[in-house]
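Trainee: Sharing a model prediction with you, sequence too.
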Amino acid sequence: MYAMLSTIETDRLSQGDSVNLSVAFPLRRYIEEGAAEAMLGGRRHAITMRGTACMALSLLDTYGAAPYDSYPAEGVNYDALARGVNAMARRSQSLSHLRRQVGDMLDSRMGALPQRVYMLHAQYSFGEFARSVYAQDYQALTSFTHHPFGRRVVLELPDNHRRDSFLNVPLDTLMHAIDRALDQGYAVCWEGDISEPGFSFSRGVATLPHSPRYDQQLRQRWFERRQTTDDHCMCIIGRAHDRQGHPYYIAKNSWGTDNPFGGMMYISRDYIRMKTIAIVINNETCHIRL
């Protein structure tokens, strides 16, 4: 959620605009939505706060958005909220009663939702505000060979609860899309694996051992063996090189600022090639030729 909203905010900055989006608003809507499924679907449909970058876009499409100042909800433990709602859902025998209970609890923990939101002296509904800053102009890409290239596919990910789809493209096309977006001043929402020993937030780097074998086939093998997993999302904002000339991508993380780069991560190009599950980029930069 944080990475996708950060990507939208960064893209607005590149267009000469500035917006600070509320993370709490879509997360509240997600919990409210999940309460009914948790009650009617049982434990198999319990709310989890894990999801894909596309989930954030889906929530914006469905419920709209709010500026941070309209709904800040600081210091919320969303995992604890989800556990509380799941417990309510297991006990409840009335959907309308559950919705009232959940609404009261979320109001208590997060604050009541405003009826309208305001920005720069203008008044918006949640949907109007979302369209003013987002306008459904993003494309999700992935690259795996067990699906045909050139088609939208539903990735088999544990966190893809909403069965979001991704355009499946060859690996080199995916990398070119990242570079093209950055060259044009847009950010890239990155979703991928952070379980490798070379991923270290404390050092601010993510690397793989050097190898000439980092290709589509090895990438697929790692995914099928679950050596590449869907762990985390970050917002890629630029590129850099180390002293030896090795290329890196610069990413904003959501884990605070306590590393040598103020919370930024330097991710090697090989790491991006092999450990990316999916990316989300602005449609203005996405001219895919298959």
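Mentor: It's in.

Trainee: make it CA atoms for all contacts and neighbour counts henceforth
Mentor: Will do.

Trainee: At which residues are the strands of this protein located?
Mentor: 117-119, 122-124, 138-142, 152-154, 165-168, 188-192, 199-200, 205-206, 232-241, 247-252, 264-268, 276-282 (DSSP state E).

Trainee: need those strands in JSON lines with distance to residue 290, can you?
Mentor: Output for these, formatted as JSON lines (distance: least, C-alpha to C-alpha, whole Å):
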{"stretch": "strand 117-119", "distance to residue 290": "41"}
{"stretch": "strand 122-124", "distance to residue 290": "40"}
{"stretch": "strand 138-142", "distance to residue 290": "13"}
{"stretch": "strand 152-154", "distance to residue 290": "13"}
{"stretch": "strand 165-168", "distance to residue 290": "10"}
{"stretch": "strand 188-192", "distance to residue 290": "20"}
{"stretch": "strand 199-200", "distance to residue 290": "32"}
{"stretch": "strand 205-206", "distance to residue 290": "30"}
{"stretch": "strand 232-241", "distance to residue 290": "24"}
{"stretch": "strand 247-252", "distance to residue 290": "25"}
{"stretch": "strand 264-268", "distance to residue 290": "26"}
{"stretch": "strand 276-282", "distance to residue 290": "17"}
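
Trainee: In addition, the following structure is provided for comparison:
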Amino acid sequence: MKKVILSIFVVVFAVLANAQEPYKFNEVINLEATPVISQGNTGTCWSFSSTSFLESEIIRLTGKQIDLSEMFTVRNTYPMKAENYIMRQGKAQFSEGGLAHDVLNAVEKYGIVPNSAFNGLLQDENRHNLSELVAILRSMVETYVKNPNGKLSKKWRAAIDGVLTAYIGGNPTTFEYDGKQYTSASFLEMTTLNPKDYVSITSFTHEPFYSKFVLNIPDNWSNGSFYNVPLNDMIATINYALEKGFTVELDCDVSESTFSSKAGLAVVPTFSENNKKALEGIYPEKQITQKYRQDEFENFTTTDDHLMHITGVLKDQNGTTYYKVKNSWGTDPNRNANGGYVYFSESYMRLKAISVTLHKQAIPKKIATELFIE
């Protein structure tokens, strides 16, 4: 009996000793992406991350590295948000938030432009700050819904557009890039991007698997549809895409104390008392089941609050998989480790990934067939 107890003690001691070992990462996959930038004082991570994703897609498709304008998409999405809010008489979401499909919808409708043609900064500005703009727009749409004239004014669209022009700038009609003249439509054509080639995938049990449904989360103001697959299939799809050279757009929860841009790490320790320590050294992580993921979503512990861009895979010294995820909070080393990237453990990805958006060719054939994606 003493030998058994001693053996158990030795095993536990060995595990705990190993658990505190500092992280050592080995890069397995590192796909090309444009430099990390900051979204500034804005809630437009959806545009910054999805634009980064499209920039990587352009690199994959054409070999060209193009700095696209995030604010051009923001500029053209707000009128659509206002239309949705006002026509629904205020019974809709109107905030800075959005999702990847909002960028794709804007690209399909308005095209894209390089940052050199439209950066959304006026006069001496060098950092995005949309706080005042958002407050004014919200006040405007709420006023139109209250309808103080007794009849909705026909001027509201022009008024919204005027405010956006004053704060971000007017849409360019033509511009020059690399010595050629373009419109936003012809520039999109030059990049060879096709917004219809991209799909969003999620994994929740309150809707049938291998079906398509509207995911009811606050930032899905445009009622975008998502393909629903089992959790293992969603992770397999992410892995397959990265292995085949496709980067992946990510909607996720970063509100947990175990997500840290300063540490450059996102993990899910087995025991909550290790949450802080696990950002510095390896501790055992929870095994995330489909049920646990669903429970955490339905009790609002998991929420969609940030979008990021998955560009690679790493392994730690124990062989655990991590995903290299590009953030949009800048590269200040006092606030952001890894040059602005955060390494997500597979457990964190399984639990906190609300959805992913990727090219339809980046989906494993078996899964694509079950989803009727051609």
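Mentor: On my side now, so go ahead. Remember, predicted model here, so these are calculated numbers, not experimental data.

Trainee: ok so, going back, so which of the strands of structure 1 is nearest residue 222 of structure 1?
Mentor: Ranking those by their distance to residue 222 of structure 1 (criterion: C-alpha to C-alpha) puts strand 276-282 first, at 11.3 Å.

Trainee: Apart from its neighbours in sequence, what residue is nearest residue 370 of structure 2?
Mentor: residue 210 (6.3 Å; C-alpha to C-alpha, 6 or more residues apart in numbering).

Trainee: picking up where we left off before, may I see the strands of structure 1 arranged in CSV, with mean neighbour count and distance to residue 178 of structure 1 as well?
Mentor: As requested, those are exported to CSV (neighbours: other C-alpha atoms under 10 Å; distance: least, C-alpha to C-alpha, whole Å):
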stretch, mean neighbour count, distance to residue 178 of structure 1
strand 117-119, 16, 32
strand 122-124, 12, 33
strand 138-142, 20, 10
strand 152-154, 17, 18
strand 165-168, 21, 14
strand 188-192, 26, 7
strand 199-200, 18, 20
strand 205-206, 22, 17
strand 232-241, 21, 9
strand 247-252, 21, 10
strand 264-268, 25, 13
strand 276-282, 25, 8
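
Trainee: re the thing from before, I figured the residue nearest to residue 370 of structure 2 was touching residue 226, is that so?
Mentor: No: if you go by C-alpha atoms under 8 Å, residue 210 of structure 2 and residue 226 don't touch, sitting 10.1 Å apart.

Trainee: one step back: can you tell me how far the residue nearest to residue 370 of structure 2 is from residue 92 of structure 2?
Mentor: 28 Å (C-alpha to C-alpha, to the nearest Å).

Trainee: and what of residue 288 of structure 2?
Mentor: Taking C-alpha to C-alpha, one finds residue 288 of structure 2 at 33 Å from residue 92 of structure 2.

Trainee: Could you do residue 317 of structure 2 as well?
Mentor: Distance from residue 317 of structure 2 to residue 92 of structure 2, by C-alpha to C-alpha: 47 Å.

Trainee: what does residue 198 of structure 2 align to in structure 1?
Mentor: Taking TM-score structural alignment for the superposition, residue 198 of structure 2 sits opposite residue 138 in structure 1.

Trainee: ok, residue 317 and residue 92 of structure 2, which is more surrounded?
Mentor: Using other C-alpha atoms under 10 Å as the criterion, residue 317 of structure 2 and residue 92 rank with residue 92 on top: 17 against 13.

Trainee: coming back round to it: run through the residues that contact the match of residue 198 of structure 2.
Mentor: 280, 281, 282, 283 (C-alpha atoms under 8 Å, 6 or more residues apart in numbering).

Trainee: next one: residue 69 of structure 2
Mentor: Residue 69 of structure 2 touches 51, 112, 113, 114, 115, 116, 117, 118, 119, counting by C-alpha under 8 Å, 6+ apart.

Trainee: run the last query once more with 10 Å
Mentor: Residue 69 of structure 2 sits next to 47-48, 51-52, 112-120 when contact means C-alpha atoms under 10 Å, 6 or more residues apart in numbering.

Trainee: what does residue 313 of structure 2 give?
Mentor: 25-31, 239, 242-243, 321-325, 343-346.

Trainee: Which parts of structure 1 are helices?
Mentor: 2-14, 24-41, 53-63, 78-91, 95-110, 126-133, 171-183, 216-224, 269-275 (DSSP state H).
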